[in-house]
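S.K.: have a look; sequence and predicted model below, questions after that.
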Amino acid sequence: MLTLTRSDRSNPTGLNNEFEYCGHTYRINLAYDTVLSFYELLEDDHFSDEEKVAVAFQMFFDSQEINADDKFQIEAFKVISRYLNEDPYISADGDDSEAEGNVTSPRYYSFKQDAEAIYASFYEQYGIDLLYQKQKMHWDQFKALFAGLGPKTYFMRIVQIRQEDVTKLEGKAQQEMIRAQQRYALEDDQTQEAVQDQIANFGNMLIAIAKS
């Protein structure tokens, strides 16, 4: 059985960074930029399904000596997919509403399309230059800081524009908001919600490849 564990030995912060499978422990690369690269890989049509699997495995497991048979890969990415799609703010009854000022739904943002706004907002609020955090900042850390971005940051202002109900506005204010929404509009297949669906389907693709 393969499970995602938190290692106190190699990572004192206790962040997720190891897999256990059949009694063996494997280091997994869950740096924030690795996860974001995986998201981009899923929607890259230049790669075949088989190539995506090979590249993704290399991303997460680096150059470790692993006997990556079909069962290992299927189980590994099943757990990785579930981990990446976890949302600590969804309640037991499925309500994913959040406190005012936080990101409320993955359909209102895209890590790819909003990359510059997210970069600027991290620097603005935390003084963190994400370019210097590649292969340093863990996905858990990035996700927590991302969720904590305040309503006045560049990124969150864009999210608020997308969420605005223009029917509640009138005249010039309505026209300006419509233009702003057009400027920052997301393609349906670019939203983080769409990416999460792609991650969920990644496991099915692996199974199909294994059976072929």
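M.R.: Received, thanks. Residues are numbered from 1 along each chain as shown.
S.K.: make it CA atoms for all contacts and neighbour counts henceforth
M.R.: Will do.
S.K.: neighbouring contacts of the top helix by length along the chain?
M.R.: Looking across the chain with DSSP state H, the single longest helix is helix 192-211. Helix 192-211 is touched from outside by 39, 42-43, 49-50, 53, 70, 73-74, 77-78, 81-82, 85, 105-111, 188-189, with contacts defined as C-alpha atoms under 8 Å, 6 or more residues apart in numbering.
S.K.: next one for the comparison:
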Amino acid sequence: MNLLTNPAPTTVSIQGAEVPINWDFRASIRFEEMMAGSLPDEEKIGKALEIYYPQVPAAIDQAVDRLLWFYAAGKDSEPGKGGSGNGGPIYSFAHDDEYIYAAFLDQYGVDLQAVGSLHWWKFKAMFQGLKSDNRIVEIMGYRSMEITPQMSKDQKQFYRRMKKQFAIPLPQSEREKLSAIEEALLNGGDVSGLL
């Protein structure tokens, strides 16, 4: 699909029938946040179907395939990764909501709170098109910055400080796991069961 030559879809084809899909950007943001969360995969599938389909189709495998296609705006993508860079996400809709809101308002004059609906594919294109002078783009740059041996000591310190300052908080389950590993290491415990 090409956003320049084709209308953004409001349905997906499942078993030869056009099935309505929740195309508003808020649904896909909820989906991405849910996929990044700690729910078991089986629950994620059920929740994803509920997010995207007003009535969940009987052909579950095809419905999942089509919602993933829709989420990716007709392109290859992996949900819940938040634009990964250097092994970690470079944005989080939950954590960066204020920066993203401000960027859309500043650059496009779009109040994401007031807009009745905005197609996910259009939102995604606008998000990817944010200019470098928006704070969220600057922050994503810090998060994705690779610290290399060629950098000066001052540059390395600066980027490490920025990465720490703008780090996306780990989910509760990850924090608990890291805390348990840290405690085991400090007290001479066995970490093999924690890894």
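M.R.: Yep, it's here. These numbers were taken from a predicted model, which means no experiment stands behind them.
S.K.: distance between the longest helix of the first structure and the chain's centre?
M.R.: Helix 192-211 of the first structure has its C-alpha centroid displaced from the chain centroid by 14 Å (C-alpha atoms, centre = their mean, to the nearest Å).
S.K.: what kind of secondary structure is the equivalent of residue 80 of the first structure over in the second structure in?
M.R.: Matched to the second structure by TM-score structural alignment, residue 80 of the first structure sits across from residue 67. Following DSSP: H, G, I helix; E, B strand; the rest coil, residue 67 of the second structure is assigned to helix.
S.K.: number of nearby residues for residue 67 of the second structure?
M.R.: 23 (other C-alpha atoms under 10 Å).
S.K.: contacts only, for the closest residue to it other than its chain neighbours.
M.R.: Closest residue to residue 67 of the second structure apart from its sequence neighbours, by C-alpha to C-alpha, 6 or more residues apart in numbering: residue 52 at 7.0 Å. With contacts defined as C-alpha under 8 Å, 6+ apart, residue 52 of the second structure is in contact with 21, 22, 23, 27, 28, 67.
S.K.: and residue 178 of the first structure, by the same measure?
M.R.: Going by C-alpha under 8 Å, 6+ apart, residue 178 of the first structure touches residue 166.
S.K.: please report how far the aligned residue in the second structure for it lies from residue 147 of the second structure.
M.R.: Under the alignment (TM-score structural alignment), residue 178 of the first structure pairs with residue 160 of the second structure. Distance of residue 160 of the second structure to residue 147 of the second structure, computed by C-alpha to C-alpha, to the nearest Å: 8 Å.
S.K.: rewinding a little: distance check, the match of residue 178 of the first structure against residue 64 of the second structure.
M.R.: 39 Å.
S.K.: what does residue 122 of the second structure give?
M.R.: Distance from residue 122 of the second structure to residue 64 of the second structure, by C-alpha to C-alpha: 21 Å.
S.K.: neighbour count winner among these two?
M.R.: Comparing residue 122 of the second structure with residue 64 by other C-alpha under 10 Å, the one with more neighbours is residue 64, at 18 against 15.
S.K.: so what's the more buried one closest to, chain neighbours aside?
M.R.: Sequence neighbours aside, residue 49 is the residue nearest to residue 64 of the second structure in space, at 7.0 Å (criterion: C-alpha to C-alpha, 6+ apart).
S.K.: quick one: furthest residue from the center of the first structure?
M.R.: No residue in the first structure sits farther from the centre than residue 171, which is 38.0 Å out by C-alpha atoms, centre = their mean.
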